[in-house]
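*Asks:* Show me how the following folds:
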Amino acid sequence: MLMKKIKILFILDVLEFGGAQRVSLNILRFLNRSRFTPLLTLLKGKGNYMKMLPQDVTVYNLNLKRARFGVFDLVRILKITRPHIVFSTVNYIDEVVNVALRIYAGSYKLILRSPNFPSQNIHKYPVYVRLISRWSYNKADMVVASTKAMKSDLQLIFDLPLEKVKLVHNPVDLQLISSLSKKSVEEKLFHTEGDDYHPVIVSMGRLTEQKGFTYLIRAFKMVQNELPSKLVIIGDGAQKKDLENLTESLGIAEDVIFLGLQSNPYKYLVNSDLFVLSSLWEGFPNSLVEAMACGIPVISTDCPSGPSEIITPGIDGLLVPPGNPEALASAVLKVLNDKKLSIKMAMTGKKRVKDFNASYIVEEYERLFMSVL
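*Replies:* So this is what the prediction gives:
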């Protein structure tokens, strides 16, 4: 007797560069098709990740200017698809999803995945937004946290029952990273030799306050005073002009290269000497795991949450206090001046990230999906 496939409707704003979007994309790509039928609704448009989406995923693109205007469109999609499970992982659309589900008359189970560490920025929002978020999470049948610290934080901030919050790390496609990292890099700064050689430090993420690039640039200035090197920053965001101005004021503009968004950042990572995550807070830092997968040593701030659950200090990386340029500069110099430590951390780090391989993590998601039905 054939088992009826479980329909899962994934709801996102767009399918483009971003941690929450990447997690959803990897689940959609690795989900077992013999047991599950994946569906996708995009509220605001398609995006750069569409080319990586499997062709068997039915996509409902609403092309809305504002997500909050999508309640009745979502109700229509729910009536068309009649999913067994609805999965949402972008905070500002969780409430829209919940309202649409209240109007929708069918049966369903709702799973919300938190993309970030809530206590770090919940206080920035008006009281009514906090109350709506609490209501939204409590209406879910299951809430997914990507780190142990985030799980505890969600339970505390939103007063969630212990059994409602489940820990599932982010899935990382190690095979894809390995393949893309082999692509050639044209930029000359990655190909210096002999007297022209200089270490390349790389970082990656949205250019926002959360990612702490201001502290990284100040730390890099201290590194430059002792060891000529280059800093490459991959990503884009609201702080780009401020960060460029900071490099000018510190006199290091020629040695800090802003590469912008890159569809294949891995070819730059694998050709760098060191990766640095300078975040003030995180959810689960995908970029840190991806750098480790590229086989280069990593340094991360010990921010909430994620790095301390990924890195064992001195074994597969180094941890430093967030917002501390002096400590960060000291760690960078330690790694760049100690080849033995650098090689050791790179090798052990590459082994460590196998625990986050997408094929394994998506199996955990599959068990979670079955458990809510």
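*Asks:* drop to CA atoms for contacts and neighbour counts, all remaining ones
*Replies:* OK.
*Asks:* for Asn324, what are its contacts?
*Replies:* Tyr215 (Cα atoms under 8 Å, 6 or more residues apart in numbering).
*Asks:* if we go to 10 Å?
*Replies:* Going by Cα atoms under 10 Å, 6 or more residues apart in numbering, Asn324 touches Gly212, Tyr215, Leu216, Arg218, Ala219, Ser278, Thr301.
*Asks:* what's the residue nearest to Leu174 when sequence neighbours are not counted in contact with, if anything?
*Replies:* By the measure of Cα to Cα, 6 or more residues apart in numbering, the closest residue to Leu174 outside its immediate chain neighbours is Asn357, 6.0 Å from it. Counting by Cα under 10 Å, 6+ apart, Asn357 touches His169, Asn170, Pro171, Val172, Asp173, Leu174, Gln175, Val289, Ala293.
*Asks:* Filter the residues you listed down to the buried ones, ChimeraX style.
*Replies:* The buried subset of the contacts of Asn357, as determined by 16 or more other Cα atoms under 10 Å, is captured in ChimeraX by this line:
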select :169,170,171,172,173,174,289,293
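*Asks:* Report the two members of the contacts of Asn357 separated by the largest distance.
*Replies:* The most widely separated members of the contacts of Asn357, counting by Cα to Cα, are His169 and Gln175 (17.5 Å).
*Asks:* returning to that earlier point: top of the contacts of Asn324 by number of neighbours, please.
*Replies:* Using other Cα atoms under 10 Å as the neighbour test, the contacts of Asn324 are led by Ser278, with 30 neighbours.
*Asks:* One more, so I can put them side by side:
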Amino acid sequence: MRVGLMIPTLLHGGAERAICRLSNILAEEGYEVYFIVFDASQQFYTFSGELIDLKLPNGKNLMDKIRVFRKRVKAVRKTKKSFNLDVVISFIAAATFVNCLTRSSTKCIVSQRNFMSKETTSKIKKYLLRYCFHKADAVVAVAELCRLDLIENFHIPRSKVHTIYNAYDQQQIFNQMEESIEKYHQTFFENHTFNLVSVGRPEYQKGFWNLIKVLYLVRQKGLDCGLTIVGDGSQLQMLENLSSELGLEGHVQLTGYQSNPYSYIGKSDAYVMTSLFEGFPNALTEAMCCGKAIISTDCPSGPREILEGKKNLKERAVTAEFCEFGVLVPSFSDTENWKANEFDKKHEIMSDAICELLNDKKLRGKMGSKARERAKSFSYGECLKNYEKLFLELQIGSKI
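*Replies:* As a prediction, this is how the structure comes out:
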């Protein structure tokens, strides 16, 4: 069976990491994998299969974008036919548009990586994605709440939407956690009694301005705590400025992109996530693979499903909930607020939950162990089983 995996680039990011892992899973099982990338000039992750680099990077202006888009459609249509692909699975909206517009005898599966209702405010983009989801043979949502959102708010037929969780090689992640880090980063960890870590691109979605404020409150409550944010993004300088305004110099380190974030997670006492919305948060689950206690906003979607299971998916935390596999706290406001002197009740709730966890070593250890056990549910084998079930339902290829 010939499987195409399509994504715009192989830059660092959760979707890029997830599709590379999927290529490894399928190739190891004997599938012929063809990795279709619009622009593969930079590659941050290893993958399996034959790389098809279309060499069609993003356009610089509107007319250029339209020209490039047309070329992508033509190139992908030719690729599907030339390689006689049985199915193409696309990640990220730009690839989804092209995959659906080149739909033919090759089955078209699109992967929705985020909670659609919150992912974009653009009505045009939402309309186009809804059109694509209807046109596709199947839509893969990375979490059950994402699936329900597509069914209830975008009217995608229930039979067309399937939940398949991201997959993780827990042992590999655990091994990488033991690797050393830069000396000055190591010194930062050693200079604090407690350390919090969060991994992700410093962009609006991650809500990191809230995390800086929460750290300030944690330290005000008497805990000698440091915060490390691993990731590169447009808000790095703003985070640095906010830290300075709050007098947190020496207590916040912004490492930028790191090829091995797990070694930083391994140095922490707890992993914290302040996202405003997600799909199925990779870094949070990877921290669970590392055996770390988790504190996360109860944002749509992913955290509640991961830390509590599929029950009560539509409930939202109004106070700190110490669940079986981690701690959920209320989601923050969708409105950015970089004012150093403005805090709200939700900042207090998260800071109190962090203090309770950091002050109780036994509880921290128990939650870390539980988290690591829970992470086993998101294995390569489980992911493969669910994709093969979907292939069977779509009657793809002779391998099944």
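*Asks:* quick one: TM-score?
*Replies:* Here the TM-score for the pair of chains, by TM-score structural alignment, normalised by the length of structure 1, is 0.91; 358 aligned residues with a Cα RMSD of 1.9 Å.
*Asks:* sorry, back to before: distance check, the alignment partner in structure 2 of the residue nearest to Leu174 of structure 1 against Glu245 of structure 2.
*Replies:* By TM-score structural alignment, Asn357 of structure 1 lines up with Ser379 in structure 2. Note on Ser379 of structure 2: its distance to Glu245 of structure 2, by Cα to Cα, to the nearest Å, is 43 Å.
*Asks:* counterpart of Leu112 of structure 1 in structure 2?
*Replies:* Following TM-score structural alignment, the counterpart assigned to Leu112 of structure 1 within structure 2 is Val110.
*Asks:* which SS class is that match?
*Replies:* strand (DSSP: H, G, I helix; E, B strand; the rest coil).
*Asks:* got the contact list for Lys55 of structure 2?
*Replies:* Lys55 of structure 2 neighbours (Cα under 10 Å, 6+ apart): Val37, Phe38, Asp39, Ala40, Ser41, Arg72.
*Asks:* State the distance from the second one to Asn210 of structure 2.
*Replies:* If I follow you right, that is Phe38 of structure 2. Using Cα to Cα, Phe38 of structure 2 is found at 35 Å from Asn210 of structure 2.
*Asks:* same thing with Cys146 of structure 2?
*Replies:* 24 Å.
*Asks:* Let me know the secondary structure of the equivalent of Asn170 of structure 1 over in structure 2.
*Replies:* Aligning on TM-score structural alignment places Asn170 of structure 1 opposite Asn166 in structure 2. Using three-state DSSP, the structure places Asn166 of structure 2 in coil.
*Asks:* Ile19 is in contact with Asn166 of structure 2, correct?
*Replies:* Yes: counting by Cα atoms under 10 Å, Asn166 of structure 2 touches Ile19, with 9.1 Å between them.
*Asks:* how much space between Phe87 of structure 1 and Leu269 of structure 1?
*Replies:* Between Phe87 of structure 1 and Leu269 of structure 1 the computed distance is 32 Å (Cα to Cα).
*Asks:* Just tell me what Glu254 of structure 1 corresponds to in structure 2.
*Replies:* That one, Glu254 of structure 1, aligns with Gly250 by TM-score structural alignment.
*Asks:* Which of the helices or strands spans that match?
*Replies:* Using DSSP states H and E, Gly250 of structure 2 sits in no helix or strand.
*Asks:* Could you do Leu5 of structure 2 as well?
*Replies:* strand 2-10.
*Asks:* Which other helices and strands does that strand contact?
*Replies:* helix 14-28, strand 32-43, strand 50-53, helix 62-82, strand 87-91, helix 93-101, strand 107-112 (3 or more Cα pairs under 10 Å, 6 or more residues apart in numbering; DSSP states H and E).
*Asks:* With mean neighbour count added, can I get the ones you listed in TSV?
*Replies:* Shown next, in TSV, are those (neighbours: other Cα atoms under 10 Å):
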stretch	mean neighbour count
helix 14-28	19
strand 32-43	20
strand 50-53	15
helix 62-82	15
strand 87-91	24
helix 93-101	22
strand 107-112	26
